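K.L.:
Build me a model:
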Amino acid sequence: MSIGNTSRRSVIAGAAATAAWGALPYRKASAQAANTIKIGVLNDGSGMYRDISGPTAAACARQAVADFGARGFNVEVLVADHQNKPDVGSNIARQWIDRDGVDVLLDVTTSSVALAVNDICREKNKVHLNSSAATSDLTGRACTPNTIHWTYDTWMLAKSTGGAMVRAGGDSWFFITADYAFGHALERDTGGFVRAAGGRVLGQVRTPFPGTTDFSSFLVQAQASRAKVIGLANAGSDTTNCIKQAAEFGLTRRGIKIASLLMFLNDVHALGLQTAQGLVCTETFYWDMNDRTRRFTDRVRAAMAPNMPCMTHAGCYAGVLHYLKAVQDMGVTAAKASGVAAVERMKAMPTDDDCFGAGAIRADGRKIHPSYLFEVKTPAESRGPWDYYKLLQTTSAEEAFRPVSEGGCSLIRS
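P.N.:
Prediction:
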């Protein structure tokens, strides 16, 4: 009997010990998870926007984590390719949040994907830090208390690039527009500035998205309209293909102006200065703008070679850095518990980083900073690789973006 009792006690004790030892890794993992911020970089990793988002955006997010340093909590960066498809992006976002415990959705290229992810982050109370989607609706009709739109938007592009073209005499326009949310918003916002200045929009054509490589028929329609300006309401390889084919058709030699309403440094690199020279575009960051932008580029360049950072990459860096500062200020537990609370803390804190300098985040989620109108240099003016821009004008942070009272954001009380 004693042997039996001893054996039973031994079994019970052994089972208890096994349970205790088995629980230790779980508790350790749970404690580590509770002290870990997870950032999911969701963008185009393989398609037409890869160079302006993709791996370079992830490198900039990791650089922000490195620059922030060890501050008492862990940071993990995940990366996924949404293929510019809203359904794919939505599925990844839900899986990341529900299964993997992701706290922040970062970058989110392509406006249609961004708008879908925007709703998910609000539903799940997570943070949406958008850098590379353009639609101004993210701080307008689609604004949420979970979202910060960091880098640029269609309203800013329309005012800067579109406004400059109208002032230079381009008072009649024809738009070649990517047929999704971004293209529609850019055409809408630019057309508004053209009409407000007394100009006319003579027509538009919508091009398939994801893209087509042959824009010849669209350019013929634009030429037939006799508009002084062909406005390209597209981006990435669509933009570069349009510009190349317009040059082949000799449209600029006939006096027609090409307004590239969204063009990045990386697009200029793909075009080459011989083709891109003289084009104007707007960005909010340029690697050679000042000492701080050059220092940032020096730190991150090796991780992104052979690419170089443009404004969307810079926005990923700056957004992550400011978010981590807010986490440190409010505590990891509070930041993980509520995306709304984390965004509120980010809005309450002034921003400052090497990419954009000092700035602020408005109540509608719009990060404000100056915008810069650049002209692409001639081959003779360029001093070397990636030396592509000369500054034409600067629009102040207060004037660069749509007035907060005009966006229709539900967060703004009249």
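K.L.:
Please make it C-alpha for all contacts and neighbour counts, starting now.
P.N.:
Fine.
K.L.:
Can you report how many residues neighbour Pro86?
P.N.:
When neighbours are counted by other CA atoms under 10 Å, Pro86 registers 18.
K.L.:
ugh, typo on my part, it should be Ala259
P.N.:
Ala259 - counted by other CA under 10 Å - has 23 other residues nearby.
K.L.:
Another for comparison:
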Amino acid sequence: MDSLISSFKDRCNEEISEHHIAENLSNNNYFLLRNVLESTDDGISFFDNNGTIRLVNNKFREIWNIPDDADTEKNYIDAFVKYGLAQLKNPDHILSKIRRFPRSAENSSDVLYFKDGRIFEYHLFPVVTEGVIKGHVCSYRDITRRKKAESDFQEYARELERSNEIKDLFTDIIRHDLLNPAGLVKGFVEILLKREFDPDTTEKLCAIKRSNRKLIEMIESASKLSRLESISELEFREFDVGGFMRMAVEALHGQFESKHIVLENNITGAHKAKISPIIEEVFVNLLSNAVKYSPENSKVIVGILDNGDRWKVTVTDFGEGVADEDKPYVFERFKRVNKVAVKGTGLGLAIVKRIIDLHGGEVGVEDNSEGKGSVFWVTVKKA
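P.N.:
Next comes the predicted model:
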């Protein structure tokens, strides 16, 4: 459209005078110009130095509701007052600008807000021949949809900001207002267990302790996941992936012992990668998941495979395994496909996926080729 207006301005510069445009152009050129103007969705008008309208297209008439039989060869301001002023929300501001149009030597633009909800953007171009202004071209473009989209986007951004504020508040509530009372319950239950000798009461206190421990785990996991979702990127340095796996193994030593599970560590040598120390959380969750779903007196195997430009870290268990139809969902929050004898929040693997996503890696689960069970794996880029 801009090229059409430029072409129209050039044509006006070459051939227009203060007589009717049709008198100064050959019939062929005039009708060609008319066809070009009628093919655009923009309203186009030309008026001379006296403010007399010399040429308009039908889109211009449509915008301003000008009847087809109305005489366009009249004063531009008079035509605007007669047909357009009553339609605008800001008529006084626009009228003051339009009064200056015939004397303007510079490009001008503004936005017109119609009472019926339409929004147009106009652009005014002076037509200059040999340094003398011969008139002006004014184009009107409908930007109603664009403005509506901008308004919707701004409102969405405000809602998103409010949502993030609520999420941050909820995270603080989880981290402090819920975790502190749960910690107190834990402390008092442990004191009562040391003083209580009645088997029935002791059993009930142990049940409270187990439930409270799961509550604390859920609060901590939800808090971690919430913080991770607000992070867009991490700071990476060169580390040995195996070193973080060893730290995770040490952290979960007690869990392995409690179920008499043997850990088989097949990681040897150095495996350098550009990673963040938060990667330890991935291995802790994978190992914890393996312990939860493994039977007593079984084993868990950890290893690191060379996968081209990435390291593939694997955690293999010999539990019930994951059905093929459930594999695509195990890393989604609150999705725990096998609930037999295990209670949990389903957040652990969601935390794994979020951290690996931030590392630009992948996650997955496969069947254990050595028997029943699963192989959970993640990949990170080599250094």
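K.L.:
tm score of chain vs chain?
P.N.:
The pair, once superposed, lands on a TM-score of 0.23 when counted by TM-score structural alignment, normalised by the length of structure 2; 143 aligned residues with a CA RMSD of 6.8 Å.
K.L.:
Confirm Ile133 of structure 2 sits in a strand?
P.N.:
Yes - under DSSP: H, G, I helix; E, B strand; the rest coil, Ile133 of structure 2 falls within a strand.
K.L.:
just checking, it touches Val127?
P.N.:
Yes - using CA atoms under 8 Å, Ile133 of structure 2 is in contact with Val127, at 5.6 Å.
K.L.:
The two: which has the busier surroundings?
P.N.:
Val127 (26 against 17).
K.L.:
helices or strands next to the helix or strand harbouring the more buried one in the packing?
P.N.:
Using DSSP states H and E, the element containing Val127 of structure 2 is strand 119-129. Strand 119-129 of structure 2 is packed against helix 2-15, strand 108-113, strand 132-142, helix 144-172, with contacts defined by 3 or more CA pairs under 8 Å, 6 or more residues apart in numbering; DSSP states H and E.
K.L.:
packing partners for the helix or strand that the longest one is followed by?
P.N.:
Right, the one you point to is helix 144-172 of structure 2. As assigned by DSSP H and E, the chain's next helix or strand after helix 144-172 of structure 2 is helix 179-195. Counting contacts by 3+ CA pairs under 8 Å, 6+ apart, helix 179-195 of structure 2 is packed against helix 199-229.
K.L.:
The helix it packs on to helix 179-195, inter-axis angle?
P.N.:
160 degrees (axes from the mean of the first three to the mean of the last three CA atoms, to 10 degrees).
K.L.:
buried stuff in helix 199-229 of structure 2?
P.N.:
Within helix 199-229 of structure 2, the residues that qualify as buried are 202, 205, 209, 212-213, 215-226, 228, counting by 16 or more other CA atoms under 10 Å.
K.L.:
And for stretch 268-276 of structure 1?
P.N.:
Buried, per 16+ other CA under 10 Å, within stretch 268-276 of structure 1: Val268, His269, Ala270, Leu271, Leu273, Thr275, Ala276.
K.L.:
What is the end-to-end distance of that stretch?
P.N.:
Using CA to CA, to the nearest Å, one end of stretch 268-276 of structure 1 lies 6 Å from the other.
K.L.:
Tell me the one among the buried residues of stretch 268-276 of structure 1 nearest to Arg299 of structure 1.
P.N.:
For these, the minimum distance to Arg299 of structure 1 (CA to CA) is 20.9 Å, reached by His269.
K.L.:
can you tell me how far that closest one sits from Thr351 of structure 1?
P.N.:
Going from His269 of structure 1 to Thr351 of structure 1 by CA to CA gives 30 Å.
K.L.:
what comes up buried for the helix or strand hosting Ile120 of structure 1?
P.N.:
Here Ile120 of structure 1 sits within helix 111-124, counting by DSSP H and E. Within helix 111-124 of structure 1, the residues scored as buried using 16+ other CA under 10 Å are Ser111, Ser112, Val113, Ala114, Leu115, Ala116, Val117, Asn118, Asp119, Ile120, Cys121, Arg122.
K.L.:
by contact count, what packs against that helix?
P.N.:
Counting by 3+ CA pairs under 8 Å, 6+ apart, helix 111-124 of structure 1 packs on helix 86-100, strand 127-130, helix 181-196.
K.L.:
mind running it again at 10 Å?
P.N.:
If contacts are counted by 3 or more CA pairs under 10 Å, 6 or more residues apart in numbering; DSSP states H and E, helix 111-124 of structure 1 sits against strand 36-43, helix 86-100, strand 104-107, strand 127-130, strand 147-149, helix 181-196, helix 339-348.
K.L.:
wait, what's in contact with Ala182 of structure 2?
P.N.:
His176, Asn212, Arg213, Leu215, Ile216, Ile219 (CA atoms under 10 Å, 6 or more residues apart in numbering).
K.L.:
Phe170 of structure 2: which of those is nearest?
P.N.:
His176 (10.0 Å).
K.L.:
right, and Val127 of structure 2 touches Arg11 too?
P.N.:
Yes - shown here, Val127 of structure 2 and Arg11 form a contact pair, counting by CA atoms under 10 Å, at 9.5 Å.
K.L.:
Surely Gly364 of structure 2 forms part of a strand?
P.N.:
Yes - counting by three-state DSSP, Gly364 of structure 2 falls inside a strand.
K.L.:
leaving aside the residues next to it on the chain, what's closest to it?
P.N.:
Excluding the flanking residues, the one nearest Gly364 of structure 2 by CA to CA, 6 or more residues apart in numbering is Trp377, at 5.4 Å.
K.L.:
Now distance to Asn24 of structure 2 too, for the contacts of Ala182 of structure 2, in a markdown table please.
P.N.:
Compiled in a markdown table, those are given as follows (distance: CA to CA, whole Å):
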| residue | distance to Asn24 of structure 2 |
| --- | --- |
| His176 | 82 |
| Asn212 | 92 |
| Arg213 | 91 |
| Leu215 | 87 |
| Ile216 | 87 |
| Ile219 | 82 |
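K.L.:
Now tabulate the helices and strands packed on helix 111-124 of structure 1 in CSV and tack on distance to Arg9 of structure 1.
P.N.:
Shown next, in CSV, are these (distance: least, CA to CA, whole Å):
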stretch, distance to Arg9 of structure 1
strand 36-43, 41
helix 86-100, 40
strand 104-107, 50
strand 127-130, 52
strand 147-149, 58
helix 181-196, 69
helix 339-348, 50
